[in-house]
Structure formats: structure tokens, C-alpha cells
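**Q** Just a sequence and a predicted model for now, questions to come.
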Amino acid sequence: MVEKSKLDEDKEGKADDPSHYRGMIGTLIYLTANRPAFNLQSSCMPAFTDADHAGCQDTRRSTSGSVQFLGERLISWSSKRQKSAAISSMEAEYIALYGCCAQILWMRSQLTDYGPGFNKIPMYCDNKSAIALCCNNVQHSRSK
């Protein structure tokens, strides 16, 4: 972009039709105001989480990421560096699941006034060891 450039009137150009612009804006307003109402009773709240193991080369800390949906709409997401260094990918994924679960529980408590509660909320993780630990959370020496 050239600095201090001046814009002049286009004397040879044709005049714009303001009714065309107003028509486009009116159509967009109509489309946004008349979209189908979101039905909380037939929706679910799936959540997806993932983490890397020791992604930071300096501190060896992992990064957690999660997304939460209400039906098909994304309503919350997070990407954070974990506060402690995980000794395995299972531990990094388990910490990510914990953060995602805390967010899901908070959202569920906020949505109780708007309709029926969400009994089962699916959470998806790509680490089989972390899923097994969530299903059977007996304290093991290798998963402290």
C-alpha cells in the first residue's frame, strides 16, 4: 500500500445502485433471523480431547487440547500447556481428559435451566491406556 495516497472520485465510472446493496443486506438479515431453532432436547454434547507428550523441548511439558460441541455446533475449545511434565503419553492424555471433563461438567450445570439434563456425555480420546485408566481408575504404581 502506498502511503499518503489520495482517493479521487471516479468521474468516468457508473453510479452504484444502493437498492442492490440494501437487498443483499436484507437477504442476509432474513437468513440469520429465520434459521431453525436449536432443540436442546434432541441434542447431545460430544467432546474430543488430545494431547502431545513432552511437546515443549525446553520444559518437556505436554500440550492439551479439547473441543466441546452442543449438537453439531462448537461451543467451547481449549488448548493449554500442562502445568506438570507427564512421564508417559498415557498420563498426558489422562490430564487432557481431566480438563475436558471439568469443562463438560461446568457446561452441563449451566444448561440444566434450558431443558432436560444430559445423562451420558460421550468423550473421545485416542489413547487406549488413558481410556482404560478412566474406566478402571484403580491406583497403579505406573499411573500415578
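**A** In hand now; what should we look at?
**Q** drop to CA atoms for contacts and neighbour counts, all remaining ones
**A** OK.
**Q** quick one: contacts for residue 107?
**A** If you count contacts by C-alpha atoms under 8 Å, 6 or more residues apart in numbering, residue 107 has none.
**Q** Now do the buried residues in the longest helix seen in the chain.
**A** Using DSSP state H, we find that the single longest helix of the chain is helix 89-110. Within helix 89-110, the residues that qualify as buried are 89-97, 99-101, 103-104, 107-108, counting by 16 or more other C-alpha atoms under 10 Å.
**Q** For residue 25, state which of those residues is nearest.
**A** residue 107 (34.5 Å; C-alpha to C-alpha).
**Q** take a look at this one as well, against the first:
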Amino acid sequence: MIGSLLYLTVSRPDIMFSVCLCARFQADPKESHLTAVKRIFRYLLGTQNLGIWYPRHSTSFEIIGFSDSDFAGCKVDRKSTSGTCQFIRQFLVSWSSRKQNSVALSTAKAEYIDLRSCVAQVLWLKQT
């Protein structure tokens, strides 16, 4: 079920965080994790009209990136969770939500780690 939800995150960024959070527990899932996955599916059933839409006509090519992270959000290993999204004009083109690879020692450090990945994605978008 998680694989199907991960596939859907390609066109549904609104479920990205919840799906990635559930994916962390695939090795040892509990009943509460199955309940969370079922809740995501119910949400998708009720919001079938949502998705990504890109209009044809647009004149500017402005790239904007946003990033945010928590500090030590995972209670098990104290790693932070990062999220980024990038827009061309006002249209969402790229997004991510992931657990950071290292333990940040402060909120600022967690934000800098997240900002680095956001800037890397913006620079890649500028090259293409």
C-alpha cells in the first residue's frame, strides 16, 4: 500500500509528508500505521479533484523555492524532517519531504541542511 501511495505523490504533493512518515515504519508496522494509511486513502477518495495543473499561457520564468524543517522531530533517533517545494512562476514543479541524514544540534542547523537541498534543486531547475 505504501508503494502505491508513494507513486501517487508524483501528482499529489499534499500527501507527501504523511506518506513519507508512514513509509518509515514499513519494517515493523503497527495497527496505528495501518490506520494512518487507510486515513490517507480516505482523504484521497474525498479529494479526487485535486492535483497539479499547468496553464498554457505564461510569460515570466521566475523560480521560487521554499524550505522548512522541524528540529529533532523523530523521537527515536532525534533526526529532523525537511520539506522543500519549488515553483516556476506560481506553479509547483518540484517538492520533497524527507528525514535528514544527520542529527542537527540546533534548529538553525536543521534549517540550513534543508535550505541546502532546496537551493540545489533551484539551481538544477535554472540549468534545465
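**A** That came through, no problem. Quick caveat, the model's predicted, so the values are computed rather than measured.
**Q** Residue 60 of structure 2 touches residue 89, doesn't it?
**A** Yes. In terms of C-alpha atoms under 8 Å, residue 60 of structure 2 counts as a neighbour of residue 89; the distance is 6.5 Å.
**Q** Between those two, tell me which one has more neighbours.
**A** Here residue 60 of structure 2 and residue 89 are set side by side on neighbour count (other C-alpha atoms under 10 Å), and the busier one is residue 89, at 14 against 9.
**Q** Would you mind finding the match for that one in structure 1?
**A** In structure 1, the residue matched to residue 89 of structure 2 (TM-score structural alignment) is residue 71.
**Q** could you pull out the strands for structure 2?
**A** Listed in chain order, the strands found in structure 2 under DSSP state E are 63-69, 81-88, 91-99.
**Q** As JSON lines, the ones you listed with distance to residue 45 of structure 2 and mean neighbour count would be great.
**A** Below are these laid out as JSON lines (distance: least, C-alpha to C-alpha, whole Å; neighbours: other C-alpha atoms under 10 Å):
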{"stretch": "strand 63-69", "distance to residue 45 of structure 2": "28", "mean neighbour count": "18"}
{"stretch": "strand 81-88", "distance to residue 45 of structure 2": "24", "mean neighbour count": "21"}
{"stretch": "strand 91-99", "distance to residue 45 of structure 2": "22", "mean neighbour count": "18"}
